[in-house]
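Participant: Take this sequence and fold it.
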Amino acid sequence: MSDTDTSTAETDDREFVRDTRYITSRVTRDGRDGYPVEAGRYRLIAARACPWANRAIIVRRLLGLEDAISMGLCGPTHDERSWTFDLDPGGVDPVLGYERLQQAYFARFPDYPRGITVPALVDVPSRAVATNDYAQLTLDFSTEWAEFHRHGAPELYPERLRGEMDELMVAVYRDVNNGVYRCGFAGSQRSYDHAYARLWERLDWLENRLADQRYLMGEAITEADVRLFTTLARFDPVYHGHFKCNRQKLSELPVLWAYARDLFQTPGFGDTVDFAQIKRHYYVVHTGVNPTRIVPAGPDLANWLSPHYREQLGGRPFGDGTPPGAPRPAEIVPAEHWAPLPPAW
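Facilitator: The predicted structure follows:
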């Protein structure tokens, strides 16, 4: 997703409103939308800078879908037209042959009127976008793509918990995931104050919920944790100052800070986070918020590796499953872009 595309909107005197009209076709086992699940057919186009795309990167890795779904990464900055493949040699995605993600959208919808967002799942044979419905995409990775999960993959969307999980994820999206944007892009003091109050009310609620249980749904990681984590990982480097979410830093919230570090130090989470790209995206692209495009040097990120002691709450991070293996060599985040992780990672 992009925060300067037409996928988002802001006005001078109203609250920030995100355009959530995504391409709702899905890749399913029965192929009812014309896109059947098929190993090697689709390419996940993501950007490490984007929290919504970071979700898809994490879920793909936790479930072990790397062999079934290839991944292309856009750079952290873009113009009003599209995310670009400037990280690849010659600035061209090696599988799709595109310079811009926009080309995959136009291959299916020549007059596509809305924002060119990541993540997007692209049908490689047609080189056209299949879906950009990021919330449904990761749930489908858990359910529709089960045949291609690695041995020991965790159950990220357990059927017995879906009712409560869905309600929780809606609340977290409204007040936290999108809530930070409603603060940062508020068009008036009144809309900012309202968004700020909702954000901190929900963060306090989450602080209480997680005080006595290791993860949002109990003893094992679920998609709900993935969705909250990508916002928490960006909180101190970006949202606290850039988006004026500054009642406290994440590192000043004892429970949420320990919870976030617990996840960061879990294989599949921290090893997908690129703090350098995150900061560059927000501070360079959001010229309405940061017209100088100066990227701050801080904060110090080494504290992400400090002990969290959440294991004292018990639980099994992957439930009956196992941790994912090391990242693919081509998908390793450059060491200089993040706090260094233990050698085993």
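
Participant: hey, let's count contacts and neighbours off CA atoms from now on
Facilitator: OK.

Participant: Check the secondary structure at residue 44 for me.
Facilitator: strand (DSSP: H, G, I helix; E, B strand; the rest coil).

Participant: Can you tell me how far it is from residue 200?
Facilitator: Taking CA to CA, to the nearest Å as the measure, residue 44 falls 33 Å from residue 200.

Participant: okay, the two: which has more neighbours?
Facilitator: Using other CA atoms under 10 Å as the criterion, residue 44 and residue 200 rank with residue 44 on top: 25 against 19.

Participant: Could you give the number of residues near residue 129?
Facilitator: 26.

Participant: And residue 130, which helix or strand is it part of?
Facilitator: If you go by DSSP states H and E, residue 130 is part of strand 128-131.

Participant: so what secondary structure elements neighbour that strand?
Facilitator: Applying 3 or more CA pairs under 8 Å, 6 or more residues apart in numbering; DSSP states H and E, one finds that strand 128-131 contacts helix 102-108, strand 120-123.

Participant: after it, next one along is what?
Facilitator: On the C-terminal side of strand 128-131, the closest following helix or strand by DSSP H and E is helix 134-143.

Participant: Show me what that next one is packed up against.
Facilitator: helix 51-63.

Participant: Run through the neighbouring helices and strands of the helix it packs on.
Facilitator: Counting by 3+ CA pairs under 8 Å, 6+ apart, helix 51-63 packs on strand 42-46, helix 134-143, helix 223-232.

Participant: one step back: now the helices and strands packed on strand 128-131 in TSV, with distance to residue 241 and mean neighbour count?
Facilitator: Formatted as TSV, the helices and strands packed on strand 128-131 follow (distance: least, CA to CA, whole Å; neighbours: other CA atoms under 10 Å):
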stretch	distance to residue 241	mean neighbour count
helix 102-108	31	19
strand 120-123	29	25
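
Participant: Residue 63 is nearest to which of those?
Facilitator: Of all the helices and strands packed on strand 128-131, it is strand 120-123 that lies closest to residue 63, at 16.5 Å by CA to CA.

Participant: measure residue 70 to residue 136 for me?
Facilitator: Distance of residue 70 to residue 136, given as CA to CA: 18 Å.

Participant: Between the two, which is the more surrounded one?
Facilitator: Using other CA under 10 Å as the criterion, residue 70 and residue 136 rank with residue 70 on top: 19 against 13.

Participant: That one contacts residue 46, doesn't it?
Facilitator: No: the pair residue 70 and residue 46 does not pass the contact test of CA atoms under 8 Å, sitting 10.7 Å apart.

Participant: which SSE is residue 257 in?
Facilitator: helix 254-264.

Participant: angle of the lengthiest helix in the chain against helix 254-264?
Facilitator: For the chain, the helix with the greatest residue count under DSSP state H is helix 189-209. Orientation of helix 189-209 against helix 254-264 (axes from the mean of the first three to the mean of the last three CA atoms, to 10 degrees) gives an angle of 80 degrees.

Participant: please give me the structure for this one as well, since I'd like to look at both together:
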Amino acid sequence: MTSAFVPVNTPLLDGNEAEYLAECIRTGWISSEGPFIKRFEESMASAAGRRHGISVTNGSVALDLAVHALGLEPGDEVIIPTFTIISCAAAIVRAGLVPVAVDCDPATWNMTIEGVEAAVTSRTRAIMLVHIYGLPVDLAPIIELARNRGFKIIEDAAEMHGQTYRGAPCGSFGDVSTFSFYPNKHVTTGEGGMILTDDDALADRLASLRNLCFQPQQRFIHEELGWNARMTNLQAALGVAQVERLPRTVEIKRRIGRLYDSHLENVEGIRRPVPRTNYADNIYWVYGIVLNDDVPFDAKEAMRRLAEKGIGTRPFFWCMHEQPVLRRMGFMLNERHPIAERIARRGFYLPSGLALTEDEIARSAQALKEILA
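Facilitator: Next comes the predicted model:
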């Protein structure tokens, strides 16, 4: 009998999710006006040590609003990692700004102070810090540079719910921070996002932008174009239940990482995630694998072979400086970032969802061993 397919992600919804959703339905509060919205915003802000949380429809829109609200001028440059999701560059381009890409560290897959320093020009106005896969960016030197130069900081903590940097919560750094609540995140609302800030005026502006810039004194007269980016009470109800169990979620994720490590410890031909740095322990949002150069196939072929064995996978991010849409727009032409280019082609991640069983981890690891043999 063929074993069941192991999906790359299955969320865990075994807390108060059903109870809170039933309350929404029972009371009729299913729109963006319901009481769970404020509860979710306050709980996320509290978890990250922030004053304000502004819930939105997804993590990409969170970045759009966060960049727009900072009031940067057209043509200003924003430094970003090339190894990230398109949402980061898209938010910058849509705001009339210029994305400037930097390469990543080969071990943590995050942007580095050396890369950022080399990318600074007279037009640099902001840095978008993006924490990748399980370990945060080494923040202290980059934040020091930003403060010394007067640069704004956007912290994309989409993958870092519950993670810390030197003991301080990810999402607590920078002028604005953003989270995503897609089903593969440590806190999920199905779709959804959040912007966090300590700035009262900026929080008010973000709340207005996500609500079409309606005016309190005359609702349907608009001084500025905003977004309809409101989260629903149903989504927020899920979020409240998910934040309640966040410490347990982090424990589960780290246990998944340890189990994969034990199965793959002596396997040749791969680079596994770094378990810890001097500033953070890996939270294993996903369990990423990078094939060594002596493996005679790339990530795409490895994923195909794993799929044949019933194992779900996902590729690593594709570099921003190699994105056709951005190159057609004239951004990041003739650039090379060899570390990111290599891991984009030779990296993928194994099943990493919270509902993953020990048997599924063992099966996934064994399948990887077999395709490498």
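
Participant: Superposing both, give me the TM-score.
Facilitator: The pair, once superposed, lands on a TM-score of 0.29 when counted by TM-score structural alignment, normalised by the length of the first structure; 173 aligned residues with a CA RMSD of 7.0 Å.

Participant: what is the orientation angle of the longest helix of the first structure with helix 223-232?
Facilitator: 130 degrees.

Participant: in helix 189-209 of the first structure, what's buried?
Facilitator: 191-192, 195-200, 202-203, 206-207, 209 (16 or more other CA atoms under 10 Å).

Participant: how near is the closest residue to residue 89 of the second structure other than its chain neighbours to residue 60 of the second structure?
Facilitator: Among residues not flanking residue 89 of the second structure along the chain, residue 99 sits closest, at 6.1 Å (CA to CA, 6 or more residues apart in numbering). The gap separating residue 99 of the second structure from residue 60 of the second structure is 16 Å, by CA to CA.

Participant: So for those two, which residue has more residues nearby?
Facilitator: The residue with more neighbours, out of residue 99 of the second structure and residue 60, is residue 99; 29 against 24, by other CA under 10 Å.

Participant: quick one: the more buried one and residue 80 touch, right?
Facilitator: Yes: look at residue 99 of the second structure against residue 80 with CA under 8 Å: they come within range, at 6.5 Å.

Participant: Overlap in contacts, those two.
Facilitator: Common contact partners of residue 99 of the second structure and residue 80 (CA atoms under 8 Å, 6 or more residues apart in numbering): residue 89.

Participant: right, and residue 64 of the second structure touches residue 93 too?
Facilitator: No: between residue 64 of the second structure and residue 93 there is no contact under CA under 8 Å: 9.5 Å.

Participant: Find the helix or strand that the residue lying closest to residue 152 of the second structure once chain neighbours are set aside is a member of.
Facilitator: In space, residue 152 of the second structure comes closest to residue 126 once its chain neighbours are excluded; the distance is 4.4 Å by CA to CA, 6+ apart. For residue 126 of the second structure, the host element (DSSP H and E) is strand 124-130.

Participant: ok, back up a step: so what does the longest helix of the first structure touch, helix or strand wise?
Facilitator: Judged by 3+ CA pairs under 8 Å, 6+ apart, the packing partners of helix 189-209 of the first structure are helix 179-184, helix 254-264.

Participant: Looking at the ones you listed, which is nearest to residue 62 of the first structure?
Facilitator: helix 254-264 (12.2 Å).

Participant: quick one, helices of the second structure?
Facilitator: Under DSSP H, the second structure gives helices at 17-27, 35-47, 59-69, 86-94, 113-119, 139-149, 200-209, 233-244, 246-264, 299-308, 324-328, 338-346, 358-372.

Participant: And the first one, what does it pack against?
Facilitator: Using 3+ CA pairs under 8 Å, 6+ apart, the elements in contact with helix 17-27 of the second structure are helix 233-244.

Participant: what's the helix it packs on packed up against?
Facilitator: Right, helix 233-244 of the second structure is packed against helix 17-27, helix 35-47 by 3+ CA pairs under 8 Å, 6+ apart.

Participant: buried stuff in that helix?
Facilitator: Neighbour-count burial for helix 233-244 of the second structure [16+ other CA under 10 Å]: 233, 234, 235, 236, 237, 238, 239, 240, 241, 242, 243, 244.

Participant: and what of stretch 242-254 of the second structure?
Facilitator: Buried residues in stretch 242-254 of the second structure, counted by 16+ other CA under 10 Å: 242, 243, 244, 245, 246, 249, 250, 252, 253, 254.

Participant: how many other residues sit next to the spatially closest residue to residue 98 of the second structure that is not a sequence neighbour?
Facilitator: With sequence-adjacent residues excluded and distances taken as CA to CA, 6+ apart, residue 98 of the second structure is closest to residue 77, at 4.6 Å. Counted with other CA under 10 Å, residues neighbouring residue 77 of the second structure total 24.

Participant: Over to residue 342 of the second structure?
Facilitator: Around residue 342 of the second structure there are 18 residues (other CA under 10 Å).

Participant: just residue 345 of the second structure next, same as before
Facilitator: Other residues near residue 345 of the second structure number 19, with proximity taken as other CA under 10 Å.

Participant: That one touches residue 299, doesn't it?
Facilitator: Yes: Residue 345 of the second structure lies in contact with residue 299 (CA under 8 Å); the separation is 6.0 Å.

Participant: coming back round to it: using CSV, lay out the helices and strands packed on helix 189-209 of the first structure together with mean neighbour count.
Facilitator: Listed next are these as CSV, based on neighbours: other CA atoms under 10 Å:
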stretch, mean neighbour count
helix 179-184, 26
helix 254-264, 21
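
Participant: Mind putting these into JSON lines with distance to residue 224 of the first structure?
Facilitator: Below are those laid out as JSON lines (distance: least, CA to CA, whole Å):
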{"stretch": "helix 179-184", "distance to residue 224 of the first structure": "16"}
{"stretch": "helix 254-264", "distance to residue 224 of the first structure": "12"}
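
Participant: so which of these gets nearest residue 282 of the first structure?
Facilitator: Between those, helix 179-184 lies closest to residue 282 of the first structure; by CA to CA that is 10.8 Å.

Participant: quick one, what contacts residue 176 of the second structure?
Facilitator: Residues counted as contacts of residue 176 of the second structure (CA under 8 Å, 6+ apart) are 66, 153, 154, 155, 195, 196, 197, 198.

Participant: Please repeat the previous calculation with a cut-off of 10 Å.
Facilitator: Contacts for residue 176 of the second structure were tallied using CA atoms under 10 Å, 6 or more residues apart in numbering; they are 50, 52, 62-63, 66-67, 69-70, 128, 152-156, 195-199, 202-203.
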